[in-house]
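1. Need the 3D shape of this:
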Amino acid sequence: MKQTVLAAATVIIWLCLAPTSLAATLDEIKDIVEMYYYGDQPSNIRQAKTLNEIINQLDEYSVYLTPAEYKDYLNQYASASPTIQVASLTAPINVNNVQSQMLYGDIGYMKIKTFSAHLLEDVNTHWARLKSQGAKKLMLDLRFNGGGYVESAEQLLGFFPKAKDAYNLKTRMGTESAKSIPAKNTFPADTYVLVNRYSASASEIVAVSLKDQNAAVVVGETTKGKGSVQSLFELENGGALKLTTGHYTGPKGTPVQHVGVKPTIYMKPGTEQIGMHKRLVMADLVAKNYKFIKGPTDVPRQKIFNVEFTQAMNFGPADKFNKMELVKFGSVSIRTNKKQANDQTMTIQPASPMQLGGEYMLIVHPGILGANGRHVIQGTYTPYTVQKTTN
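-> Next up, the predicted model:
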């Protein structure tokens, strides 16, 4: 039995091995399980007569790979890192693995699909681009991220200034602690990390580590609860045993396996990005002493907004009037057409129909000059929700 070996060497060994009896394979697997398996220990593994009897006593992530299945696995991932211990079996290369965009309010948004081997370079590139565009805050989206390489999780944690530690790994040999890998191009201290029930493995390592160290705000719903690590053990018959050999916890020992990571701020599934963006924008406006004005819900997609002032105003040319803007939550300030209705009213209308069910906000900034020479000293903000159907 060999626990770590390069793919090419594995194929040669498999071709040279003599046939192995089922009894010998069973004994080999029993020995491995008794020595390395981490979890509730099987009570009658020595009495097992078949492979299924053994595997059925283990957790859902421990599986037996036949010689053919293991050969296919090696062929598929021959170009991947030879390190066997990973947080999930797959970490596919995807040129669009990291995506980013700017949101209204100088907020950067970055989505990571999986913890690939080249995640460090991708995150560096995207965060540098967002900062060059004026990002002062960041939303990091790990929703639907099923995991990947543990080292990539350590690297991502290094972008958080307060995340000095990465995780603890509990195995039959004891508990090992891992540090994050410091990055030069760090995230803001108040970064928000989005997760959901499909965030698993390496995503959960990051989330629980950030929570344990108060290094970021975790937003969304409780994660999947896959905090185990699997190791591949080559068998004498040419197959392999993928076995759970440890459980990850946060740096303070907070468990993940079967319980998941509970968010700091709970949000309903599907609302995390828009909801957090809305929350951040409104908090910033409140800090600037803008006044909240309640707006209607279920407005038409081509709604015309009429903003009336209590006195005559010097708006100037309507097409150059920049003290009013319509913001789409989860996005940016959208393009609008403006028209002065009279000396006290300015009309603003989206240049294209708003999104069905979308959430928007009309912001009127201070500084508008009145006909009497005085300026508007307090801005206002009014949220709107667009109708969900065209009926």
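2. drop to CA atoms for contacts and neighbour counts, all remaining ones
-> Will do.
3. Buried ones in whichever strand in the chain runs longest, by neighbour count?
-> Assignment by DSSP state E gives strand 240-249 as the longest strand of the chain. Counting neighbours by 16 or more other CA atoms under 10 Å, one finds that the buried residues in strand 240-249 are 240, 241, 242, 243, 244, 245, 246, 247, 248, 249.
4. and if you look at stretch 263-280?
-> Using 16+ other CA under 10 Å as the test for burial, stretch 263-280 gives 263, 264, 266, 267, 272, 273, 274, 275, 276, 277, 278.
5. center of the protein - which residue?
-> The centre of the chain sits closest to residue 142, judged by CA atoms, centre = their mean, with a distance of 0.8 Å.
6. tell me the contacts of residue 97?
-> Going by CA atoms under 8 Å, 6 or more residues apart in numbering, residue 97 touches 112, 113, 114, 116.
7. and if we set it to 10 Å?
-> Going by CA atoms under 10 Å, 6 or more residues apart in numbering, residue 97 touches 111, 112, 113, 114, 115, 116, 118, 119, 122, 123.
8. With adjacent residues omitted, what lies nearest to residue 215?
-> residue 162 (4.9 Å; CA to CA, 6 or more residues apart in numbering).
9. Distance of the residue lying closest to residue 228 once chain neighbours are set aside relative to residue 225?
-> Nearest non-adjacent residue to residue 228, counting by CA to CA, 6+ apart: residue 247, 4.3 Å away. Per CA to CA, to the nearest Å, residue 247 is found 11 Å from residue 225.
10. list the residues that contact both of the two?
-> 255, 256, 257.
11. Going by neighbour count, which of these comes out on top?
-> For those, counting by other CA atoms under 10 Å, the largest number of neighbours falls to residue 256: 25 neighbours.
12. Contacts only, for it.
-> Counted by CA under 10 Å, 6+ apart, residue 256 has contacts 200-201, 204-205, 207-208, 223-228, 247-250, 262.
13. chain center to the longest strand of the chain: distance?
-> Distance of strand 240-249 from its chain centroid, counting by CA atoms, centre = their mean, to the nearest Å, is 23 Å.
14. Alongside the first, I'd like the structure of this one:
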Amino acid sequence: MSTPRRSVRGAAVVAALLGAYTLGAMSVEPARTGSAEPGASPGGASPDRVLDDAVEAIAAAAEGPVSRDRLREAALMAMVRELGDPWARYYPPQEFADFTAWLAGEGKTVRPEPESGDVSVEREDDLTVIRVAVFTRGVGERVREGVAGSSAVMLDLRGNPGGLLAEAVETASAFLADGPVVTYDGNDAPPEVITVTSPGDPRVPVVVLVDQGTASAAEVVAGSLRDRDRAVLVGSPTFGKGTVQEPVRLPDGSAVELTVGRYETPDGHNLEGTGVEPDVAAEESDAEERARTVLRGLAGA
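-> Have a look, this model is predicted:
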């Protein structure tokens, strides 16, 4: 991080003030099914069969009809709650299929844009506005295409709930020549520094719009570009989700999503519960105008 660039960034912030969220999958072995033999003692039953035996016994003895599938789902949700992991959740088969399709860019987006799904690129005379609704597959490449040839970029991550970490890394890389983007600290592995995927444009002025709805992978992008002194952040504090979840797939097509690690920005900032503070505070109504003022300062510095 060079002193000259810090000075440029500081001047742009002063000008602005004066002017006014890896989808890998682990498989598990199918559970064995069947009932314990009559008269078998509780200690003699196979632990692998207890849940199935309980489902059958409850379904048979219940006062009214009850779905065995619903009982199994209830048991799985209770297991997830027992973990104390605020981000853990159980996905029934169809819901998990819809979720994976969404991450692959094949489903509905949170904030659809008319131009190109999860990424909208609008070119003005001296500014490119890139809005990213969610980090689904292929988003990073489309952001990189939008940056190419731009004289200044406004990257809008407001309301972005996150998505695929790899796409967030590719997006940040579009503005960096090399070096770290984020550090991933897995539960069962030493910390891994994830670096720029391929050189981007390290010179184009950048402002990133953020708000309370900017979460997870979107915070990785904002925090990375801020720590690397590549962008000025405008808006309100971000959500504060710095953990990574991964689904454990079950034989019936359902999945249990568990927290498998945390990530930190290049300066070692843990996003969980704290988020990222903007350089220039702005209300939703005037955030874009503040961002334009910052960009004018960056371009003239």
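15. TM-score for these two?
-> Remark: TM-score between the superposed chains equals 0.66 [TM-score structural alignment, normalised by the length of the second structure]; 238 aligned residues with a CA RMSD of 3.6 Å.
16. circling back to that earlier point, measure the mean distance from the longest strand of the first structure to the second structure post-superposition.
-> For strand 240-249 of the first structure, the mean deviation from the second structure after alignment is 1.2 Å (mean CA distance after the TM-score superposition for the first structure).
17. what helices or strands is that strand leaning on?
-> Secondary-structure packing of strand 240-249 of the first structure (3 or more CA pairs under 10 Å, 6 or more residues apart in numbering; DSSP states H and E): helix 22-36, strand 63-65, helix 67-76, strand 165-171, strand 174-179, helix 202-212, strand 228-234.
18. Relative to residue 137 of the first structure, which of those is closest?
-> Nearest to residue 137 of the first structure among these is helix 202-212 (16.5 Å), distances taken as CA to CA.
19. What residues in the second structure pair up with the closest one?
-> The alignment of helix 202-212 of the first structure onto the second structure (TM-score structural alignment) spans residues 217-227.
20. so how much does that stretch differ from the first structure once superposed?
-> Looks like 1.2 Å for stretch 217-227 of the second structure (mean CA distance after the TM-score superposition for the first structure).
21. any idea how far the residue nearest to residue 228 of the first structure lies from residue 258 of the first structure?
-> 10 Å.
22. intersection of neighbour lists for these two?
-> Residues touching both residue 247 of the first structure and residue 258 (CA under 10 Å, 6+ apart): 226, 227, 228.
23. neighbour-wise, which of those leads?
-> residue 228 (29 neighbours).
24. and residue 296 of the second structure, how many neighbours?
-> 18.
25. you'd agree it is up against residue 9?
-> No. Checked against CA atoms under 10 Å, the pair residue 296 of the second structure and residue 9 is beyond contact range at 11.5 Å.
26. what is in contact with the two at once?
-> With CA under 10 Å, 6+ apart as the test, residue 296 of the second structure and residue 9 both reach 15, 205.
27. Give the aligned range of stretch 362-382 of the first structure in the second structure.
-> Going by TM-score structural alignment, stretch 362-382 of the first structure lines up with nothing in the second structure.
28. Show the contacting residues for residue 198 of the first structure.
-> 142-147, 204, 221-226.
29. what do we get in the second structure for residue 136 of the first structure?
-> In the second structure, residue 136 of the first structure lands on residue 151 (TM-score structural alignment).
30. ok, now which ones touch that match?
-> By CA under 10 Å, 6+ apart, the residues touching residue 151 of the second structure are 125, 126, 127, 128, 203, 204, 205, 206, 299.
31. one step back: counting only helices, which of the contacts of residue 97 of the first structure make the cut?
-> Those of these mapping onto helices are 119, 122, 123, per DSSP state H.
32. What is the aligned counterpart of residue 283 of the second structure in the first structure?
-> Applying TM-score structural alignment, one finds that residue 283 of the second structure aligns to residue 268 in the first structure.
33. what do you get for residue 119 of the second structure?
-> Under TM-score structural alignment, residue 119 of the second structure pairs with residue 98 in the first structure.
34. shouldn't its match be in contact with residue 145?
-> No. Look at residue 98 of the first structure against residue 145 with CA under 10 Å: they stay out of range, at 11.2 Å.
35. quick one on the thing from earlier: how close does the residue nearest to residue 215 of the first structure sit to residue 216 of the first structure?
-> Applying CA to CA, one obtains 8 Å for the distance of residue 162 of the first structure from residue 216 of the first structure.
36. Please name the nearest non-neighbouring residue to residue 70 of the first structure.
-> residue 239 is the one closest to residue 70 of the first structure (CA to CA, 6+ apart), at 5.7 Å.
37. Residue 195 of the second structure too?
-> Per CA to CA, 6+ apart, closest to residue 195 of the second structure is residue 180, 4.2 Å.
38. Please list all residues in contact with that neighbour.
-> Counting by CA under 10 Å, 6+ apart, residue 180 of the second structure has contacts 169, 172-173, 193-197, 224, 227-228, 265-267.
39. Map it onto the first structure.
-> Counting by TM-score structural alignment, residue 180 of the second structure corresponds to residue 165 in the first structure.
40. From residue 245 of the first structure, how far off is its match?
-> 21 Å.
41. same check, this time on residue 325 of the first structure
-> For residue 325 of the first structure, the distance to residue 245 of the first structure - CA to CA - is 55 Å.
42. Quick one: the strands in the second structure, in order.
-> Using DSSP E, strands in the second structure cover 26-27, 89-91, 119-123, 128-132, 153-156, 180-186, 192-195, 206-210, 232-235, 243-249, 255-264, 280-281.
43. need the ones you listed in JSON lines with distance to residue 54 of the second structure, can you?
-> Below are the strands of the second structure laid out as JSON lines (distance: least, CA to CA, whole Å):
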{"stretch": "strand 26-27", "distance to residue 54 of the second structure": "24"}
{"stretch": "strand 89-91", "distance to residue 54 of the second structure": "20"}
{"stretch": "strand 119-123", "distance to residue 54 of the second structure": "48"}
{"stretch": "strand 128-132", "distance to residue 54 of the second structure": "47"}
{"stretch": "strand 153-156", "distance to residue 54 of the second structure": "51"}
{"stretch": "strand 180-186", "distance to residue 54 of the second structure": "35"}
{"stretch": "strand 192-195", "distance to residue 54 of the second structure": "43"}
{"stretch": "strand 206-210", "distance to residue 54 of the second structure": "49"}
{"stretch": "strand 232-235", "distance to residue 54 of the second structure": "52"}
{"stretch": "strand 243-249", "distance to residue 54 of the second structure": "22"}
{"stretch": "strand 255-264", "distance to residue 54 of the second structure": "20"}
{"stretch": "strand 280-281", "distance to residue 54 of the second structure": "55"}
